[in-house]
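**Q** let's see this in three dimensions:
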Amino acid sequence: MANKNNVTELILTGLFQDPEVQRMCFVLFLPVYLATVVGNGLIVLTVTLSKSLRSPMYFFLSYLSLVEISYSSTIVPKFITDLLSKIKTISMNGCLAQIFFFHFFGVTEILLLVVMAYDRYVAICKPLHYMNIMSSQLCHVMVAGSWIGVFLHSIIQILITIQLPFCGPNVVDHYFCDLLPLFKLACTDTSVEGISVMANSGLIALCSFLILLTSYVVILFNLRNHSAEGRRKALSTCASHVTVVLLFFGPAIFLYMRPSSTFTEDKLVAVFYTVITPMLNPIIYTLRNKEVKIAVRKLWGKKDS
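**A** Next up, the predicted model:
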């Protein structure tokens, strides 16, 4: 299993040790994952096929849903199948791949939420110039720019990790591969690496959250000049976005902006943003958005309407 100075296979401790509890988790989380894929997939298809959802807001929403499916699929399928396994193993290369894609899609979501906040800011604060500012070209540039930035972020995380020597224990105290639990297995002091991860991941989450917070303060300030109906519509759209932001950023900042620990709470917090939040996002966006609900009904209810 472990060579002279190189661990090739890792064992994951999982979320809970009790087999009965694990089976209950399997029954609970499998429908949640399926709902995540179906719900977000439905949004992607609806926005792609519907003629009425052509504004930049829906372009970003469909991208966000696509990222949610990818992000969830990086962790959840293995996590669910592991719930039925006595020994949960993953190869070192598989572990590094999981870390790369987990950070890649996770930070893509963060940047997309920032871009969506900018879209709302322009729509509410500069409505007359909205279509000129939020051109199709700018939307594509923003999405492409976020992919490039995220790729660099994820590569940095992997480069930090592959330099570490792994020669001893091979049990990762988590249900998926993440940097801080993996660092605990290195045969060297990883305090510098831990700080760099906190700076790389934590600061991205914190800075993005502060940008989002500022944009919504500006939006609320500008809404004073709108009519009651305009205010209601703008607040309804923004409320769904703010809810998604809080659900995603709260746990991420909690985990990455402090020193690592081995608390079970950390794993439970991680379950929230890897399993639960990706399922909630399509529900939040469609329930609060009349146009999406109408488009879904037209496309999937009555094909002829």
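
**Q** from here on, just use CA atoms for contacts and neighbour counts.
**A** Will do.

**Q** A35: how many residues sit nearby?
**A** Residues near A35, counting by other CA atoms under 10 Å, number 17.

**Q** so who does it touch?
**A** If a contact means CA atoms under 8 Å, 6 or more residues apart in numbering, then A35 has M279 as its contacts.

**Q** centre-most residue in the chain?
**A** Note on the chain: the residue nearest the mean C-alpha position is G106, at 3.9 Å, using CA atoms, centre = their mean.

**Q** to compare with the earlier structure, here is another sequence to fold:
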Amino acid sequence: MPHDRSDIGTRGGHWAIFAILRITYHPHHGIHAAQRPLVCRGLLNIRLLRPQTHPNPPALPRPQPTDRILDIGCGDGKFTALFVPAIAHVLGVDSSPAMIAAANADHGSPKAEFRVLDCCFLDRDGNVTRGGWDKVISNAALHWILRNEETRISTLRGIHASLKPDGVFVFEMGGHGNVAEVQSALIYALVQRGVPLEEARAINPWFFPSVNWMTAALEGIGFQVEKMEMEDRPTRLTEEANGGLAGWVRLMGAPFLEVLPEGEREGVVRQVCEVLHTAVTRVEDGSQWLGYKRLRGIARRV
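**A** Model (predicted):
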């Protein structure tokens, strides 16, 4: 159930950014920074199709023309570029030099700057965390950035510190249970091949929190959580766009596969696809869908 403490529909332009997060697919969802150049070079182009879950979104205020916005995990800047015309300035940060180079080349302007920064350590750049941003946004990146338990809360503290008083943090990320079927199948495949269970679990490159965890974490560092909700978002995989389920497993499951000898990896891909066939295949048309869950939130620095 959504966690909603107030009617925030009149609280300014952050609702418009939230609307973009609800309808925009991030091209690097779930991909480690080191893997993103593979997508950028077109070696395996992932196009995920999903049903329109919000066909009639409410009329929402636009971002304010005076807004200074920080985009955490900006990737190649395509998402960031969507709202640049409506605001004063945006800074996108990402740990991938290749993605930042692409962002500056394609979307850099006097109003849009992109900078290499490990988002697990925002405090390493005083210009980021000095409390000068009206809004901080993050789209489909936090489930990677928050993966390390040791830096999880300090990263959120860095986001809090970057905001002006009354500034707003708006995000969408993978939520608890996201692609759980694939994670389970990959972990089991590794265990079958002699990888200890705890080691196989530790390879998981993502952190998918629940509504309760994220709410408590944000409130614990001084945010007022205004909205927190989980959405089931079944996502179709197509043979034409990405090689279907096998292509998804090869790319998104690369951290699991890379612990095995190269000669064993395709066997794991085949096994995972066979194990998941019944769970992900729709009998009416043979299409295959993964169980995406999206966690969205709006929190205010008070």
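
**Q** superposing both, give me the TM-score.
**A** Scored against TM-score structural alignment, normalised by the length of structure 2, the superposed chains reach a TM-score of 0.24; 122 aligned residues with a CA RMSD of 6.4 Å.

**Q** element containing the residue nearest to the centre of structure 1, please.
**A** Following DSSP states H and E, the helix or strand that holds G106 of structure 1 is helix 92-125.

**Q** give me the buried stretch members for that helix, please.
**A** Neighbour-count burial for helix 92-125 of structure 1, counted by 16 or more other CA atoms under 10 Å, picks out 92, 95-96, 98-125.

**Q** ok, back up a step: which non-adjacent residue is nearest the residue nearest to the centre of structure 1?
**A** Y71 (6.3 Å; CA to CA, 6 or more residues apart in numbering).

**Q** one more: T46 of structure 1?
**A** Once flanking residues are discounted, T46 of structure 1 sits nearest to V296: 6.1 Å by CA to CA, 6+ apart.

**Q** which parts of the stretch 151-300 of structure 2 are strands?
**A** Ranges of strands in the stretch 151-300 of structure 2, per DSSP state E, counting those that start in this stretch, are 163-174, 223-237, 288-301.

**Q** let's have those in a markdown table, adding mean neighbour count and distance to W15 of structure 2.
**A** What follows is those, written out as a markdown table (neighbours: other CA atoms under 10 Å; distance: least, CA to CA, whole Å):
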| stretch | mean neighbour count | distance to W15 of structure 2 |
| --- | --- | --- |
| strand 163-174 | 23 | 9 |
| strand 223-237 | 19 | 11 |
| strand 288-301 | 22 | 9 |
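
**Q** just send the ones you listed back as a markdown table, with distance to H107 of structure 2 too.
**A** Output for these, formatted as a markdown table (distance: least, CA to CA, whole Å):
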| stretch | distance to H107 of structure 2 |
| --- | --- |
| strand 163-174 | 21 |
| strand 223-237 | 28 |
| strand 288-301 | 26 |
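
**Q** for the longest helix along structure 2, buried residues please.
**A** Assignment by DSSP state H gives helix 262-280 as the longest helix of structure 2. Buried residues in helix 262-280 of structure 2, counting neighbours by 16+ other CA under 10 Å, are found at 265, 268-269, 271-273, 276, 280.

**Q** ok, those vs L70 of structure 2, which is closest?
**A** V280 (36.8 Å; CA to CA).

**Q** relative to I20 of structure 2, how far out is the closest one?
**A** Relative to I20 of structure 2, V280 of structure 2 is positioned 28 Å away (CA to CA, to the nearest Å).

**Q** on that earlier part again, does the residue nearest to the centre of structure 1 touch S73 like I think?
**A** No: at 11.6 Å, G106 of structure 1 does not count as touching S73 under the criterion of CA atoms under 8 Å.

**Q** how many other residues sit next to C25 of structure 1?
**A** 16.

**Q** same thing with A189 of structure 2?
**A** When neighbours are counted by other CA under 10 Å, A189 of structure 2 registers 21.

**Q** again with S240 of structure 1
**A** Using other CA under 10 Å, S240 of structure 1 has 19 other residues around it.

**Q** helix or strand for it, just tell me which one.
**A** helix 228-256.

**Q** got the buried residues for the helix or strand that comes right after that helix?
**A** The C-terminal neighbour of helix 228-256 of structure 1 among helices and strands, as given by DSSP H and E, is helix 264-271. Neighbour counts over helix 264-271 of structure 1 (16+ other CA under 10 Å) mark 266-267, 270-271 as buried.
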